[in-house]
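K.L.:
Structure of the sequence below:
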Amino acid sequence: MKKTYGVAIKQRTEQIKPVPMDLGVTEGSRVVLGAAKRVISTHEKVLKALAKR
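P.N.:
Here you go, the predicted model:
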């Protein structure tokens, strides 16, 4: 059994299809930066715990 360090892992119910995106334009890079900020803020405690290991 894999250690999850108190994180509940849910199995996906449906497949998510990737969307083509042009990262060369400002809109594409803004979307990527926004997604990265959301991931960091959502998983901030887990990232800090992993950084301290």
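K.L.:
For the rest of this, base every contact and every neighbour count on C-alpha atoms.
P.N.:
Fine.
K.L.:
I'd like to know how far K17 sits from L47.
P.N.:
27 Å (Cα to Cα, to the nearest Å).
K.L.:
Neighbour count for the two, which is higher?
P.N.:
Neighbours around K17 and L47, counted as other Cα atoms under 10 Å, are more numerous at L47. The numbers are 12 against 6.
K.L.:
And that one, how close does it get to R53?
P.N.:
L47 is 10 Å from R53, by Cα to Cα.
K.L.:
Next, the second sequence, to be compared with the first:
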Amino acid sequence: MEKPKLTAADIERKYGIRLIAPRPLVRPIEMDLSGPEGHRVWMTAARRVMVKHAKTLAALAKR
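P.N.:
Take a look at the predicted model:
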């Protein structure tokens, strides 16, 4: 037995949520990381990683 296909209008009426179209992919750009702007980008990325993985880094430091 095959399930009936729901359209976006059916889903909105039945569940009260509106489906949105997926965002287009954003391609990475090539950038020069030498110089003060590149250093700032690199340090910001490193800080973001350190904040996100703080518990893992702390556990590894205790070993």
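K.L.:
Which stretch of structure 2 is the longest helix belonging to structure 1 matched to in the alignment?
P.N.:
In structure 1, taking DSSP state H as the definition, the longest helix is helix 26-42. Under TM-score structural alignment, helix 26-42 of structure 1 corresponds to residues 36-52 of structure 2.
K.L.:
For the matching stretch, give me the average deviation versus structure 1.
P.N.:
Here the mean offset of stretch 36-52 of structure 2 against structure 1 after fitting is 0.4 Å, by mean Cα distance after the TM-score superposition for structure 1.
K.L.:
Mind listing residues that contact that stretch?
P.N.:
Residues outside stretch 36-52 of structure 2 that contact it (Cα atoms under 8 Å, 6 or more residues apart in numbering) are 32-33, 57.
K.L.:
Format those as CSV; extra columns: distance to V51 of structure 2 and secondary structure.
P.N.:
What follows is the contacts of stretch 36-52 of structure 2, written out as CSV (distance: Cα to Cα, whole Å; DSSP: H, G, I helix; E, B strand; the rest coil):
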residue, distance to V51 of structure 2, secondary structure
D32, 25, coil
L33, 22, coil
L57, 10, helix
